[in-house]
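# sequence first, predicted coordinates after that:
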Amino acid sequence: MTLLLILCALIYGIAMLFILLYSMAQAHLLYRFRLFRRLGKRAAPPAPEVWPAVTVQLPVYNEKYVVERLIDSVAALDYPADKLEVQLLDDSDDETSEIIKIKIKQYPHLNLRHIRRPDRSGFKAGALKYGLALAQGEFIAIFDADFTPQPDFLKQTIPYFANAKLGMVQTRWTHLNKDYSILTRLQALALDAHFFVEQVGRNSQHAFINFNGTGGVWRKATILDAGNWQDDTLTEDLDLSYRAQLKDWQFLYLPEVESPAELPPVMSALKSQQFRWTKGGAESAVKHLGTVLRSGKPLRTKYHALAHLLNSAVFVALLVASVASIPLLWAKVHNLLPSGAYEAAAVMLLGFVVISLVYFQANFLGKSMGMHRVLGFLLYYPLFLSVSMGMALHNAVAVWEGWTGRKSPFIRTPKFNLEARQHTWQENFYRNMQMPFTTYLEGLLGLLFLAVAIWSVVQQEYVMLIFHSMLALGYLLVFYHSALSYRRT
């Protein structure tokens, strides 16, 4: 029994140490972000005397709810019409294709090309590669179907490519439906931390950053030099980003340029998106981590690349630590382990404090720190942290599949456009995913941690009460909202 407890303590310690080391990278990004902010606003480069040719790629697959809005937004781009090509890379097998055909007739003065492939091989990466071979532009702007680029998007980004070494410009996502529900508010909190603190923190010290799949502009020559789009991971954007930067192309992140987009309003859509991002990140880590560590990049750059490529492993560490904590709590009640072990465990929890500071900074950026905003953060952040914990099983499965090379298809995230429609998300035609077995396990884990939390109160042992209570709340909320949002058979 003692040996088993020591093993649990060792597993728990390794998992929490990983989270602590990851949080140290986050702390450094927060420091670099604040330093960047103190330097003030950067001066925008002058507009070129002659605007270069640009191809806007719009990869679309079954997007009947949002494709008209997308075309209208791109048609409103303020850019010389004779230098602008728009590719609608349409892989749809529903009425979306017919909607596109009708819609583009409203803009006869624009070079709108409706491109259909023979098959959907390679999914999004395959569509982008197919379109790139036909693209006339020197630069390639990419928008997913749920984005609505601002009219001045190209005129704010293209001038930076006067730097011949610049390969990609990424802009900041903003949220069309942030206030739709608690779920969208929590997603906005997570994404703002990435698009404010992490991207700025990395880019300000010339560490690896990633193209976020949309809302950015590539130099076409960069894509080709880096080996073109590849479909061997579910995050073709992250994969190409690392290949390009390993070939010494520079990337630029512009937090001042906004790219509005829609957040998934239901749990099933969010899970689909999270699974693809998390598994693709794990696949990209397997593909690139060794190359990065063997490269001639500075040690600090390698450290941040390590944290970047392994950030999804935090969910594995959290799942392992949470399960291992149960026998450790039992051992604490029965005095089977030295008290020093629990003091060391408390130090490990500092990682969560550091991560909380990152989200606190992102939440208040450019906004007043009034008491109502502080109270709002204190209300939403514990809920966000709980739900993130409740996603640990789902995302840990994705990470494991990515690490072990198990392949799965590219599952699109259903789009809703609820602001423009009168009916509810329950009527969305694309909400056709069946509830997976892991969702039932999330419900069981929620009940397990609830029982553990109650037992710890009965035993008057409170050392892990908050941790287990948040786990219980998170898993039960994820299970409940998942059960509501998946299709019934």
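The structure has been received and is ready for your questions.

# drop to CA atoms for contacts and neighbour counts, all remaining ones
Will do.

# can you give me the end-to-end span of stretch 105-123?
One end of stretch 105-123 sits 27 Å from the other (CA to CA, to the nearest Å).

# report the distance from it to the chain centre.
27 Å (CA atoms, centre = their mean, to the nearest Å).

# would you mark the buried spots in it?
Using 16 or more other CA atoms under 10 Å as the test for burial, stretch 105-123 gives Leu110, Asn111, Leu112, Ile115, Arg116, Arg120, Gly122, Phe123.

# the closest residue in space to Thr424 that isn't next to it in sequence - how many residues pack around it?
With sequence-adjacent residues excluded and distances taken as CA to CA, 6 or more residues apart in numbering, Thr424 is closest to Leu418, at 7.0 Å. Using other CA atoms under 10 Å, Leu418 has 17 neighbouring residues.

# about what we covered before: in strands only, show me the buried residues of stretch 105-123.
Those of the buried residues of stretch 105-123 mapping onto strands are Asn111, Leu112, Ile115, Arg116, per DSSP state E.

# distance of the spatially closest residue to the second one that is not a sequence neighbour from Gln106?
Taking CA to CA, 6+ apart as the measure, Leu112 lies nearest to Val86, with 4.8 Å between them; neighbours along the chain are not counted. Here the criterion is CA to CA. By it, Val86 lies 14 Å from Gln106.

# for comparison:
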Amino acid sequence: MIVWDNFFWFTSYILVFTALSAFGAHRIKVLYHFWKHRDDVPVPAYEFKELPFVTVQLPIFNELHVVENLLRTVSALDYPRDRLQIQVLDDSTDETAPHAEKLSADLKAQGFDIEYRHRTNRHGFKAGALDEGMATAKGEYICIFDADFQPAPDYLKQVIHHFSNERVGMVQARWGHLNKDFSLLTKLQALFLDGHLVLEQTARSRHGEFLNFNGTAGIWRRKAIEDGGGWQHDTLTEDLDLSYRAQLRGWKFIYLKDVVVPAELPPDMDGFKSQQHRWTKGSIQVCKKILMDVWRSDIPLRLKIEATSHLTSNFAYLLTLCTLVLMYPANFVMGSSWHKAVFVDVPVFFFASLSVVIFYMTAQGAQQRGGWLKTLPYVPMLLALGIGMSINNGKAVLEALMNQSSEFVRTPKYGVESKAQAAKQRPLYKAGKSIALWIEVLLTGYFGWMIALAAQRGQWGSIPFLLLFLFGFGYVAAGSLMKRFSMAALQAQPVRA
């Protein structure tokens, strides 16, 4: 019986970590394509003699802290006023609405072609707001900015000429990070995002593979939106959904790594969790909706394989959850041997762990000389944070698989770049309740017990791996608990003028 138990656990261990290693191997492929095309910078076919008409859409929802800066930044875009329309698509239910309406009226009085639209039903959430805005949008090209983005004055002129190629349907700029140095959490978020924004998007674009509009800081050709079926709201990631539908219709997407639009990273753990939950759940919803269309299409096989890898990548969080179940038997039932170390542990470590380290360090090195070296001290916490988010994001995957609907939860924006600014600001938006937090607390205790057990049995080699789980769940849980305690303390204090 013990032999069969060992066989079961060993087989399960192999299957789960082989799947995780496959995702790791894909990162190596992305790295190869990035370096292969690192000098293939996209250039326009030609520059427009007369600049085309552009509509800038600004979808907002309860963005009191950042809406004024958004409108100030967008109104400073260096583009002919007679070729530019601004749409403020406001679904706010708080004091943002009257404030945004007044700001819009002020800009209109200054001669800007600006339209303020306020909805009270939030039908379709962000996708619904964008879709309704299309009815009165005047532009041949549609530019979209979320509330916390701050485009440079020359943004439109840097991007618009790429549409001189009539098959280009969307051009995406890279996100920057306004508050990267705010805290350890924002530093880690920037590292995570740069893996996608610097490496994946660049590699896919320059290698001729499907990529996605990132929801903001990009410009669409109106015809591509319409030909792709328009904005639909049956998923939480309408940007990814429309991206695939448009590219399956033959539209080409371009990614401009060197055009950077800075934005705010969620400064607290609950905001980060909320954002990750929405992105993860939405991507699986799009996978269910689009993947079969990808395989039924006549695009080349290599594009189908890459699209499959892209759309299924968040299943890795479910595999990480499986490791939680396998952790005890893998270390204390199966035991250890040189066979397992050579044929299982070493390959798994390389593809599932070391590939992650190389991937994110390369993303920083590609941005600045010595960037990879500056990243090195954060690598253990980067791995730990990925593990710690597995409950939150694994829950999102399961909800998508079970067709459990949920509303589009905005990521709170505070307009803070330093702790001095944060200390002066009273948060307006509360964190939601989640059972995932208490599971993270329990898992922190569980892995503390596992480490003690490993030390008692002299299995010192497993302790560094277990420490990643301990610190990951502990850090994520502590971040959420601290937010709740600070909110409770603030609610107990009188508001000072």
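Received it, and whenever you're ready, just let me know what you need. All values reported here derive from a predicted model rather than from experimental measurement.

# and for stretch 363-381 of the first structure, what's in contact with it?
Leu186, Leu189, Asp192, Ala193, Phe360 (CA atoms under 8 Å, 6 or more residues apart in numbering).

# I'd guessed the first one sits against Phe384; true?
Yes. Using CA atoms under 8 Å, Leu186 of the first structure makes contact with Phe384 at a distance of 5.6 Å.

# picking up where we left off before, can I have the buried ones of the contacts of stretch 363-381 of the first structure as a PyMOL selection?
The buried residues among the contacts of stretch 363-381 of the first structure can be selected in PyMOL (16+ other CA under 10 Å) with this line:
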select buried, resi 186+189+192+193+360
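
# what's the closest of the contacts of stretch 363-381 of the first structure to Gln136 of the first structure?
Comparing the contacts of stretch 363-381 of the first structure against Gln136 of the first structure with CA to CA places Asp192 closest, at 34.1 Å.

# and the next helix or strand past the longest helix along the second structure?
What stands out as the longest helix in the second structure, according to DSSP state H, is helix 2-36. Next helix or strand after helix 2-36 of the second structure toward the C-terminus (DSSP states H and E): strand 54-60.

# Gly479 of the second structure: what secondary structure?
With DSSP: H, G, I helix; E, B strand; the rest coil as the basis, Gly479 of the second structure sits in helix.

# for it, what are its contacts?
Gly479 of the second structure touches Asp268, Met269, Asp270, counting by CA under 8 Å, 6+ apart.

# got a winner among these for most neighbours?
Counting by other CA under 10 Å, top hit in these: Asp270 with 25 neighbours.

# that residue maps to what in the first structure?
The alignment partner of Asp270 of the second structure in the first structure, by TM-score structural alignment, is Ser268.

# which residues are in contact with that match?
Met433, Ser482, Ser485, Tyr486.

# hmm, back to that, over in the second structure, find the residue span the helix or strand containing the residue nearest to Leu112 of the first structure aligns onto.
Assessed by DSSP H and E, Val86 of the first structure sits inside strand 84-90. Using TM-score structural alignment, the residues of the second structure aligned to strand 84-90 of the first structure are 84-90.

# so who does Gly386 of the second structure touch?
Neighbours of Gly386 of the second structure in contact, by CA under 8 Å, 6+ apart: Gly472.

# equivalent range in the first structure for the strand or helix carrying it?
Assigned by DSSP H and E, Gly386 of the second structure belongs to helix 379-388. The alignment of helix 379-388 of the second structure onto the first structure (TM-score structural alignment) spans residues 381-390.

# give the buried residues for the matching stretch.
Quick answer for stretch 381-390 of the first structure (16+ other CA under 10 Å): Tyr381, Leu383, Phe384, Leu385, Ser386, Val387, Ser388, Met389, Gly390.

# mean distance between it and the second structure after superposition?
For stretch 381-390 of the first structure, the mean deviation from the second structure after alignment is 0.9 Å (mean CA distance after the TM-score superposition for the first structure).
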